[in-house]
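Undergrad: The amino acid sequence is not available; the structure is as follows:
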């Protein structure tokens, strides 16, 4: 009963913190940590002891899966190289350099344990992304930060596992590198398979609640087998989330997608909040244990400050050359755009060419192999043109680079990873406290000043009202074309069935003909039949509009936010008609 009471209080705290923290101007994780610390000071405060493996295997997979589902696949594909550099290369670099810092601070610590600590403080947190997104910055910058926080968590934990394993036996750098690559590749393959299978299963479930319940098992269906073969279950959970999120619009009904979105957002909120509450509850006990250490609590605070500065410097040193590469890519895009327009044999911007290419693809799907191949090439050219248009209209300059550096906060994964350190780790309490302080300090300093930093740097903003109006008009053009094509298809279908309808008219004129009835045997009026036909006709048009939006989404002619809003409107209308 005591544990049940603690759970109820925790849910209430998470709910009120989520509502109040934006009004207070304080990140909700900091409020939850403070509440946890306050609860631990109470004489009747709960004594919570959580198995670290429960967090690693039971909490992180669904958290990362939920993040993967919500990431727009088109945005992820466009900046895949930059996201890969930030989430993998920067994570490795940070692990190595922070390992050297820890080895310098703790001479008695072996190199594997130092690298393990470096891996713990290397991943960034998604809290900064939420803050940046609320401030209305460029969607491309948000996508980069989201993609980085998605995969660097898994990469850091793979490195942590390899470093901890190296403490028990001598392994070479080559062995660790091979294990890292094999772990990632196996995880991607298994995650992709599980994501595809989960879409197939849920598309055949007519019960919305049952489909949602099954979705809660998907991250574990991806992570548990992957862990069993020695690969990264967290990477598998992320990939399964990306596959599920990208394919849901085509494979799942609007009711199922709406239910998944709401329930997964709730689960994500509860799991993240629980981790920060646990951090607050354990913080004072950890400080008490460290106070008995020779180095003491003040040393832990100083070490955490040094690590936090070193992490920011490392991130800045990595982001600077990344911006140089982005500027080169933008200049190359400027040179290639005229060629892409000529290749499509159509004047105008790349987005317009992409819309035309998508419309060509929707019209009939040519039966001749050669024509089909030509249309596929046109789609690829249009996609490339839209990608280059993004590089030109959403550049990454020094201002955006400053935001990327300051948004690299440490958070939930650092806290969870620190708790997974084995009990025989040398000076475990001190090292765990340092990791806790790095996460708390990062959230307090960087998160608390993020709004001020955005006002100072003034990075590229989201689309202006005028740009949104142009984009809305372009989307309306796509939807109108899809509706016209579907209506033409319905007219042709009706024309081919006129003979059958004429026979049905004769049957209805026969007095011996039985009137149509519904499932319960009651006669169906002509007005009811006409209403059903009108509803089915409108649903068919909605499905055609949705297919058109998904076609242009694959090309990347419009922003993910605009497409998501348009898809949500279509889903809401279809749900209303099907009720």
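TA: The structure has been received and is ready for your questions. In this text the structure is predicted, and so the values were computed from the model without any measurement.
Undergrad: hey, let's count contacts and neighbours off CA atoms from now on
TA: Fine.
Undergrad: Residue 545 is in contact with residue 483, isn't it?
TA: Yes: with contact defined as CA atoms under 8 Å, residue 545 reaches residue 483; the gap is 6.5 Å.
Undergrad: which one of the two has more residues nearby?
TA: residue 545 (25 against 20; other CA atoms under 10 Å).
Undergrad: For the more buried one, give me its contacts.
TA: Contacts were defined as CA atoms under 8 Å, 6 or more residues apart in numbering; by that measure residue 545 touches 478, 479, 482, 483, 570.
Undergrad: burial of residue 315, as a residue count?
TA: Residue 315 has 21 nearby residues by other CA under 10 Å.
Undergrad: Was I right to think residue 264 contacts residue 66?
TA: Yes: under the criterion of CA under 8 Å, residue 264 makes contact with residue 66 at 6.4 Å.
Undergrad: With neighbour numbers in mind, choose between those two.
TA: Neighbours per residue (other CA under 10 Å) separate residue 264 from residue 66, with residue 66 holding more: 27 against 21.
Undergrad: show me the contacts for that one.
TA: Applying CA under 8 Å, 6+ apart, the residues contacting residue 66 are 241, 264, 265, 268.
Undergrad: Quick check: it vs residue 267, distance?
TA: Residue 66 sits at a distance of 9 Å from residue 267 (criterion: CA to CA, to the nearest Å).
Undergrad: and what of residue 532?
TA: 38 Å.
Undergrad: Equivalent analysis for residue 217, please.
TA: From residue 217 to residue 267 the distance is 12 Å (CA to CA).
Undergrad: Use this one as the comparison:
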């Protein structure tokens, strides 16, 4: 099993690299590849362990998404995000539960609601990946990201309540509401508390390597602590990540550079592995369907998949327009969404590995020792919903985005805002330089040449952003800033080549080479940022 998991991990990352190289949707390609690879003997025994997903894969993915999210943007859209992340999963649980109860004879009402909770949370990783690639408007990306950060907490809490009723544990509406409230409050308290602790520790260190290491273990620790006190580990990790993301400016430049690189790589590995695992579950899912007619499976699959898709569309359209019709204050406060934006948000309902992990986590028997009602069908229907939505939405979403013209136009506004901010920052830097030179001239002579170089560098950075507004080198010819960057990059390449040659000749060792290369890399990163 260990060898199979390692093989699956390696293959998934390689396939993700190929998908990125070919500019296709990696989640979609990985699921399809997993379905095909499920027949390969070395991968045939790879089974999805619910604890592997919930305690190993999910926390760092939530953490990474939380760090990249904008707390300010999420707060602006808190009403819509709340409806998507809390209201929609609960509505999906109820509607899918009713449909499943009437189409799958073996399912009891609690077991059907368990299925509804399992397939309720969309996995917005794939939707946001497509949106990022095709340039969806920032507000749509904020809504999808905010939904994906919080809907797992709602659905998993509803899953716990429904599952408890299914296996025969005492479960009432009052207890269910109490469980939900405890999960939410406990998750927030743990997230804020441990997030502040992590931030306090990291800001007291001056060691980027240790700071990044603490950041790596933080999501696992926070998730585990929250679950141990019966809070929501998902909410705890998200809250802590949002808190630290807002305060990342307190960290040093080296820590920020290192954190970005580490989390981007880890996110790619975990997402690739998760989607590849989905496809690999096909033999296990089919193997449990003994003695069940194909007609029953076809009818229940079509009914449940349709219910999952339709309830999202109806919910999104209702709450996109009805509140605006009823509230003048809301119409004045929030911009009206375009029909295309509403449709794309309604259509971006792909399910993911969390749903499959929850399905595989359903016990084989109840507390009385009887078989769990309809468990094979429950797992199969979850697989159908996950793969069906990934394929259906994944294949059509890019086409709908292009056809409806739902693409962001924030580049020009961002460029103007960046240029204005860069101009103010450069003026502040110039004023500070004049102050420092005035202070130092009173005690020591500062070479005027050094001051001239600093002023020229500051002016170049101030002009660079304005030069890029709406024009490129093909339109206006090579600007002085572009020429400076091109020439300096060539000089850096020559320096790097020389240092490597010096190392190869034995004049410097590898440690010296790594030190000087880091300096050159940081300067190159600055030039490419300009």
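TA: Yep, that arrived. Note that this is a predicted model, so its numbers are computed, not measured.
Undergrad: Now for the contacts of residue 545 of the first structure, which sits with the most neighbours around it?
TA: Going by other CA under 10 Å, residue 482 tops the contacts of residue 545 of the first structure with 24 neighbours.
Undergrad: Aligned to that one, what sits in the second structure?
TA: Structural correspondence for residue 482 of the first structure with respect to the second structure (TM-score structural alignment): residue 425.
Undergrad: Its match: helix or strand, and which one exactly?
TA: Per DSSP states H and E: residue 425 of the second structure is located in helix 410-441.
Undergrad: of residue 217 and residue 267 of the first structure, who's got more company?
TA: Between residue 217 of the first structure and residue 267, residue 267 has the larger neighbour count (other CA under 10 Å), namely 15 against 12.
Undergrad: any idea how far residue 65 of the first structure is from that one?
TA: Following CA to CA, the distance that separates residue 267 of the first structure from residue 65 of the first structure is 11 Å.
Undergrad: if I look at those two, which residues touch both of them?
TA: Joint contacts of residue 267 of the first structure and residue 65 (CA under 8 Å, 6+ apart) do not exist.
Undergrad: Tell me the gap between the helix holding residue 425 of the second structure and the middle of its chain.
TA: Its chain's average C-alpha position is 33 Å from that of helix 410-441 of the second structure, according to CA atoms, centre = their mean, to the nearest Å.
Undergrad: ok, now stretch 132-145 of the first structure?
TA: On CA atoms, centre = their mean, the centre of stretch 132-145 of the first structure falls 13 Å from the chain's centre.
Undergrad: can you list contacts of it?
TA: So stretch 132-145 of the first structure is in contact with 71, 75-76, 79, 82-83, 126, 129, 394, 396, 400, 404, 407, 450-451, 454, 459-463, going by CA under 8 Å, 6+ apart.
Undergrad: Could you pick out the buried ones from the residues you listed?
TA: Buried subset of these (neighbour count, 16 or more other CA atoms under 10 Å): 71, 75-76, 79, 82-83, 126, 129, 394, 396, 400, 404, 407, 450, 454, 459-460, 462-463.
Undergrad: any chance you could map the helices in the stretch 1-150 of the first structure?
TA: Applying DSSP state H, counting those that start in this stretch to the stretch 1-150 of the first structure gives helices spanning 2-24, 28-41, 52-54, 60-70, 73-78, 80-84, 90-105, 111-120, 127-134, 139-168.
Undergrad: Of all these, which one is nearest residue 276 of the first structure?
TA: helix 28-41 (5.4 Å; CA to CA).
Undergrad: give me every residue that touches whichever residue in the first structure pairs up with residue 404 of the second structure.
TA: The criterion is TM-score structural alignment: under it, residue 404 of the second structure has residue 457 as its aligned partner in the first structure. Shown in contact with residue 457 of the first structure (CA under 8 Å, 6+ apart): 399, 400, 402, 403.
Undergrad: in the second structure, which of those residues remain in contact?
TA: Retained contacts for the contacts of residue 457 of the first structure in the second structure, judged by both residues aligned by TM-score structural alignment, their matches' CA atoms under 8 Å, are residue 399.
Undergrad: Go ahead and flag the most central residue of the second structure.
TA: With distances taken as CA atoms, centre = their mean, the residue of the second structure nearest its centroid is residue 65 (3.7 Å).
Undergrad: That one maps to what in the first structure?
TA: Match for residue 65 of the second structure (TM-score structural alignment): residue 67.
Undergrad: Excluding sequence neighbours, find me the nearest residue to the alignment partner in the first structure of residue 150 of the second structure.
TA: When the first structure is aligned by TM-score structural alignment, residue 150 of the second structure is paired with residue 151. Leaving out its chain neighbours, the residue that sits closest to residue 151 of the first structure by CA to CA, 6 or more residues apart in numbering is residue 87, at 5.5 Å.
Undergrad: Tell me how many other residues crowd that neighbour.
TA: 26.
Undergrad: for residue 153 of the first structure, same thing?
TA: Counted with other CA under 10 Å, residue 153 of the first structure comes out at 28.
Undergrad: So it sits against residue 413, correct?
TA: Yes: using CA under 8 Å, residue 153 of the first structure is in contact with residue 413, at 6.5 Å.
Undergrad: who touches both of the two?
TA: 123, 124.
Undergrad: re the thing from before, specify which member of the contacts of residue 457 of the first structure is nearest to residue 54 of the first structure.
TA: Nearest member of the contacts of residue 457 of the first structure to residue 54 of the first structure, counting by CA to CA, is residue 403, at 34.0 Å.
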